[in-house]
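> Sharing a model that was predicted from the sequence below.
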Amino acid sequence: MSENVVVIYSGGMDSFTVLHKALRDGKTVHALSFDYGQRHKKELDYAAAVCKSLNVPHKIVDISAINSLIGGSSLTSDIDVPEGHYEEPSMKQTVVPNRNMILLSLAVGYAVSLEANEVYYGAHSGDHAIYPDCRPEFVEKMSDVCRIANYTPVEIVTPYIKDSKTAILTDGLKMGLDYGETWTCYNGRAKACGKCGACEERLEAFRENHCTDPLSYE
């Protein structure tokens, strides 16, 4: 019998690759997505479609009530989404206060209920400059806490913590994954904007892999 694991699955490129990596490793994946009051729900629609096609158990949990506590981000408040690369200081406007600690805590509770010992999420090196809760030191300390917070010890697993978005895409392409099944853009319009930090990094990853992004752009 394969091992139960929880994968925090946003519907974006990174978590899409992590989801498939866990499946390729023979894990029994339970995908978990969150509606935390983010600017749009398009990623969640993509996540639901992928899990349905893979027959992966999937929960979308509405925690949007916390939006009143974690405002001040362009992803959760009425603030324009900045354009440019993640390394630019303006991208700090996309930081949602304490987001990953909150989401990981909920995912760990779900893991304990499933008697699962691992929670996967898609932190990677490209996030380190802007997002403190994607850095190795955060993951290490969070994992330490999650090993002792319950009778069931839970490990936080970040397969790509030392890798760039380009390297994640390289790995996914080797697995034959279709990234047309993912959504990255911070704007939830019919087509991806191509200008926000998420789009910039995604397009850079495709360029560096010498291939074309299957998504349509404005």
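That came in fine, so what should we check first? Numbering: from 1, shown residues only.

> Every contact and neighbour count from this point should use C-alpha atoms.
Will do.

> for the protein, which helix is longest?
When the chain is scanned for its longest helix (criterion: DSSP state H), the result is helix 99-114.

> and the helix or strand that that one is followed by, what does it pack onto?
Using DSSP states H and E, the helix or strand that directly follows helix 99-114 along the chain is strand 118-120. If you count contacts as 3 or more Cα pairs under 8 Å, 6 or more residues apart in numbering; DSSP states H and E, strand 118-120 packs onto strand 4-8, helix 99-114, strand 155-157.

> Not counting the helix or strand just after the first one itself, show me its contacts.
Following the chain from strand 4-8 toward its C-terminal end, the next helix or strand by DSSP H and E is helix 13-24. Counting contacts by Cα atoms under 8 Å, 6 or more residues apart in numbering, the residues outside helix 13-24 that touch it are 7-10, 28-29, 31, 120-123, 159, 165, 168-169, 171-172, 177, 179, 182-184.

> Put this next to the first one:
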Amino acid sequence: MKTIVICSGGLDSVSLAHMVADQHELTRLVSFDYGQRHRKELDYAALAATRLGVPHDIIDMRTIGAALTGSALTDDIDVPDGHYAEETMKITVVPNRNAIMLTIAFGVAAANGDQAVATAVHGGDHFIYPDCRPAFAEAFNTMQKAALDGYADVSLYTPFVHRTKADIVTEGAKHNTPFAETWSCYKGGAHHCGRCGTCVERREAFHLAGVADPTVYDDPDFWQAAISAHEGK
């Protein structure tokens, strides 16, 4: 199955790219610059494309992202520390981001004769992000079948949508993903901060998967306190 992967440069999407390269026919990686706080993750997506020997398209969505205000990922708003499933993490929602990106990616796939668009949404995203949930994925796939009817047959591939981040680490390890060459942190410092929701989730996922975490964190032990605080509520 000729498949393009939406790749942010994070652990999830880079692991997905390696899995697709092993199990299907990976044709390209597509990334999006929507004016996020930093571009470090896009550099890691480019590294993945080079490593896997496929083209890398970076779609400029900065003018669109500028209109999607109110998120800590696009505006000058502090990224909160703590567990990913805390209410405070909803400030990281960029409204309709996945729907917009997927629509563009489906157009790219149709134009290039690809059969599937793969995205690494997973079970841990469901609480915060409505456009990462199974109901959205199913509805979007149906919508795109209608949008491309008679022109192209492209399907949405979401192998992690019912799985955990720990499952992604396990799968990534199976397909030799170089985890040190992925970027998750929302803060974009010299190292992963270890305190924001995505750092806490990343650190926890390696622990639960029983896989060594090569990531350098500024605060490598904060994740345990964040998880305890969340579980105590």
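Yes, it's here. Keep in mind the model is a prediction, meaning the values are calculated, not measured.

> Tell me how they score on TM after superposing.
In this superposition the chains share a TM-score of 0.96, using TM-score structural alignment, normalised by the length of the first structure; 216 aligned residues with a Cα RMSD of 1.0 Å.

> What helix or strand is the nearest residue to Asp57 of the second structure once chain neighbours are set aside located in?
Closest residue in space to Asp57 of the second structure, ignoring its immediate chain neighbours: Val30 at 4.8 Å, by Cα to Cα, 6 or more residues apart in numbering. For Val30 of the second structure, the element it lies in under DSSP H and E is strand 25-33.

> how far out from the middle of the chain is that strand?
How far strand 25-33 of the second structure lies from its chain's middle: 12 Å, per Cα atoms, centre = their mean, to the nearest Å.

> how about the helices in the first structure?
Counting by DSSP H, the helices of the first structure are 13-24, 42-54, 99-114, 136-148, 165-174, 197-208.

> Output the ones you listed in CSV; the columns should cover distance to Gln93 of the first structure.
What follows is the helices of the first structure, written out as CSV (distance: least, Cα to Cα, whole Å):
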stretch, distance to Gln93 of the first structure
helix 13-24, 21
helix 42-54, 20
helix 99-114, 14
helix 136-148, 20
helix 165-174, 20
helix 197-208, 11
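
> Could you dump those into JSON lines and include mean neighbour count?
As requested, the helices of the first structure are exported to JSON lines (neighbours: other Cα atoms under 10 Å):
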{"stretch": "helix 13-24", "mean neighbour count": "21"}
{"stretch": "helix 42-54", "mean neighbour count": "17"}
{"stretch": "helix 99-114", "mean neighbour count": "17"}
{"stretch": "helix 136-148", "mean neighbour count": "16"}
{"stretch": "helix 165-174", "mean neighbour count": "18"}
{"stretch": "helix 197-208", "mean neighbour count": "19"}
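
> Output the residue interval of the second structure matched by the longest helix of the first structure.
Aligned by TM-score structural alignment, helix 99-114 of the first structure corresponds to residues 97-112 of the second structure.

> Check the mean deviation of that stretch from the first structure.
With mean Cα distance after the TM-score superposition for the first structure, stretch 97-112 of the second structure departs from the first structure by a mean of 0.3 Å once superposed.

> residue contacts, Asp25 of the first structure?
Applying Cα under 8 Å, 6+ apart, no residues qualify as near Asp25 of the first structure.

> What lines up with it in the second structure?
Checking with TM-score structural alignment, Asp25 of the first structure has Gln23 as its match.

> Any idea how many residues pack against the counterpart of His38 of the second structure in the first structure?
Aligned counterpart of His38 of the second structure in the first structure: His40 (TM-score structural alignment). Counted with other Cα atoms under 10 Å, residues neighbouring His40 of the first structure total 15.

> Skipping adjacent residues, who's closest to His40 of the first structure in space?
Gly188 (5.4 Å).

> That neighbour contacts Leu44, doesn't it?
No: under the criterion of Cα atoms under 8 Å, Gly188 of the first structure makes no contact with Leu44, lying 10.9 Å away.

> Return every residue with contacts to both of those two.
By Cα under 8 Å, 6+ apart, no residue touches both Gly188 of the first structure and Leu44.

> Compute the distance between the equivalent of Arg62 of the second structure over in the first structure and Tyr131 of the first structure, please.
In the first structure, Arg62 of the second structure lines up with Ser64, judged by TM-score structural alignment. Separation of Ser64 of the first structure from Tyr131 of the first structure (Cα to Cα, to the nearest Å): 21 Å.

> now swap in Leu215 of the first structure and tell me
25 Å.

> And these two? Which one has more around it.
Tyr131 (21 against 14).

> what's the counterpart of the more buried one in the second structure?
With TM-score structural alignment as the criterion, Tyr131 of the first structure pairs with Tyr129.

> Spatially, what comes nearest to its match if we skip its sequence neighbours?
Val93 (6.5 Å).

> Surely that neighbour and Thr69 touch.
No: judged on Cα under 8 Å, Val93 of the second structure makes no contact with Thr69 at a distance of 9.7 Å.
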